[in-house]
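Student: sequence unavailable; structure follows:
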């Protein structure tokens, strides 16, 4: 595929629900279409429900490549997306996350719940520890992550997170800004233990 020099496939973490505001789904669809236009494949959790399904459908409709990774216990007809470019069925959630990470050149979270945050924080922690050098970001659509961004700054101010670790996460409301930052991303190993 063509596209951004660094990110050829982007792992998108997002909700299996669509949220109360219909704007979340509109933003998810816009991201999926944008990724396809930029020649960036989508790697995601393999569902057809919620924002997950919206991102996948929009990317596919715009001619993009979409790879899903779903554990066997979620392979029910109403959850799994069967119209993807590729669907990997794995044993469990741990293998799902490892496979998505292996297939991706970066990670971006849209609005979601506990699972979305867990996935995001895991790949961010891996970056802090030098286990990967891929960009990590939050798409702060409709201010969804503004309080989380404030809390990350609070963690830094209180000495539980160093500035280099905090700076590993790009946060913006504009997906173009995030993708441009990902295209320029360079990883410098950090001393996670220095605050």
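Tutor: Structure's in. What do you need? Small disclaimer: the values here were computed from a predicted structure and weren't measured.
Student: make it CA atoms for all contacts and neighbour counts henceforth
Tutor: Fine.
Student: hey, where'd the helices end up in this structure?
Tutor: Along the chain, counting by DSSP state H, helices occupy 22-37, 50-61, 93-103, 114-128, 146-157, 163-166, 175-184.
Student: residue 139: which of these is closest?
Tutor: With CA to CA as the measure, helix 175-184 is the member of these nearest residue 139 (6.5 Å).
Student: pull the distance from the closest one to the chain's centre.
Tutor: Helix 175-184 sits 13 Å away from the centroid of its parent chain (CA atoms, centre = their mean, to the nearest Å).
Student: what helices or strands is that helix leaning on?
Tutor: For helix 175-184, the packing partners by 3 or more CA pairs under 8 Å, 6 or more residues apart in numbering; DSSP states H and E come out as strand 136-139, strand 169-172.
Student: contacts for the last one?
Tutor: Read it as strand 169-172. 124, 135-141, 149, 178, 181 (CA atoms under 8 Å, 6 or more residues apart in numbering).
Student: now distance to residue 11 too, for those, in a markdown table please.
Tutor: Shown next, in a markdown table, are those (distance: CA to CA, whole Å):
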| residue | distance to residue 11 |
| --- | --- |
| 124 | 13 |
| 135 | 10 |
| 136 | 10 |
| 137 | 10 |
| 138 | 12 |
| 139 | 13 |
| 140 | 16 |
| 141 | 17 |
| 149 | 20 |
| 178 | 13 |
| 181 | 15 |
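Student: included below, for side-by-side comparison, is a second structure:
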């Protein structure tokens, strides 16, 4: 089993986020779960990879050539897939993974989270999607999502399908137990549209 972990190119302020990312890496390694991530050596991405490798986990990176040219690719991964674009990166990460977790991060992390969560809503995959809510980092976002439900823009089933926990071990166990969205909750595709195969 592999979990795709979305995290940042920055370490964040203080050591709270760094410690949480290292803890998540260690839990995944102890559980025998491989990691797929963005392939960089910087920020919490680098912390994740280093901690997971030190704990004996398989770590697979997926990184666009542009970032390789900027010399931020991690040199010591189990596998490194170099792709042509950010779009290809996200699709490759999804195809290599059995589930997804977003750790604290910025715009790129949110982009990855919302795209993969939307793909689940569209029935393009039925893999679990979770958030590690470190020190309440995602509470403002979760409040907004509840507001979106109340305003009629987000179905409660979709909101509830996003697994949220503040403890890495508990989050991993919940990801392994997640039941896919029922067919009746999946948005119908337009006539003639065909789902992308992400298996």
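Tutor: Cool, got the structure. What you see is a predicted model; the values in this text were computed from it and never measured.
Student: return the most buried member of the helices and strands packed on helix 175-184 of structure 1.
Tutor: When those are scored by mean count of other CA atoms under 10 Å, the highest mean neighbour count falls to strand 136-139 (a mean of 24).
Student: what stretch of structure 2 does that strand fall on?
Tutor: Alignment note (TM-score structural alignment): strand 136-139 of structure 1 is matched to residues 129-132 of structure 2.
Student: what's next to the matching stretch, contact-wise?
Tutor: So stretch 129-132 of structure 2 is contacted by 99-104, 116-117, 138, 161-168, 171, 175 (CA under 8 Å, 6+ apart).
Student: buried ones among these?
Tutor: 99-104, 116-117, 138, 161-166, 168, 171, 175 (16 or more other CA atoms under 10 Å).
Student: so what's the residue count around the aligned partner of residue 15 of structure 2 in structure 1?
Tutor: In structure 1, the residue matched to residue 15 of structure 2 (TM-score structural alignment) is residue 22. Residue 22 of structure 1: 9 surrounding residues under other CA atoms under 10 Å.
Student: from residue 112 of structure 1, how far off is residue 22 of structure 1?
Tutor: Distance, residue 22 of structure 1 to residue 112 of structure 1, using CA to CA, to the nearest Å: 14 Å.
Student: need the counterpart of residue 82 of structure 2 in structure 1.
Tutor: So residue 82 of structure 2 corresponds to residue 89, using TM-score structural alignment.
Student: quick one on the thing from earlier: TSV please, covering the helices of structure 1 and showing distance to residue 81 of structure 1.
Tutor: Formatted as TSV, those follow (distance: least, CA to CA, whole Å):
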stretch	distance to residue 81 of structure 1
helix 22-37	15
helix 50-61	7
helix 93-103	15
helix 114-128	18
helix 146-157	30
helix 163-166	34
helix 175-184	24
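Student: deepest-packed of the ones you listed, please.
Tutor: Most buried among those, counting by mean count of other CA under 10 Å: helix 50-61, with a mean of 24.
Student: that helix aligns to what range in structure 2?
Tutor: Counting by TM-score structural alignment, helix 50-61 of structure 1 corresponds to 43-54 in structure 2.
Student: can you pull the contacts of the match of residue 82 of structure 2?
Tutor: Contact partners of residue 89 of structure 1, counting by CA under 8 Å, 6+ apart, are 69-72, 75.
Student: pull out the buried members of those residues.
Tutor: 69-71, 75.
Student: could you dump those into JSON lines and include distance to residue 117 of structure 1?
Tutor: Shown next, in JSON lines, are these (distance: CA to CA, whole Å):
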{"residue": "69", "distance to residue 117 of structure 1": "17"}
{"residue": "70", "distance to residue 117 of structure 1": "17"}
{"residue": "71", "distance to residue 117 of structure 1": "18"}
{"residue": "75", "distance to residue 117 of structure 1": "22"}
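Student: list the ones among those residues that fall in strands.
Tutor: Among those, DSSP state E puts 69-71 in strands.
Student: I'd like the residues you listed written out as a markdown table, with distance to residue 118 of structure 1 added.
Tutor: Below are these laid out as a markdown table (distance: CA to CA, whole Å):
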| residue | distance to residue 118 of structure 1 |
| --- | --- |
| 69 | 16 |
| 70 | 16 |
| 71 | 16 |
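Student: check the offset of stretch 173-190 of structure 2 from the chain's centre.
Tutor: 16 Å.
Student: stretch 39-50 of structure 1 now?
Tutor: That offset, for stretch 39-50 of structure 1, works out to 10 Å (CA atoms, centre = their mean).
Student: cool, stretch 131-139 of structure 1 as well?
Tutor: So, by CA atoms, centre = their mean, the centroid of stretch 131-139 of structure 1 is 8 Å from its chain's centroid.
Student: next: stretch 9-21 of structure 1.
Tutor: 8 Å.
Student: and the contacts of it?
Tutor: 24-25, 40-45, 47, 49-53, 100-101, 103-113, 115-116, 119-120.
Student: recalculate using a threshold of 6 Å.
Tutor: 40-44, 49-52, 104-112, 116 (CA atoms under 6 Å, 6 or more residues apart in numbering).
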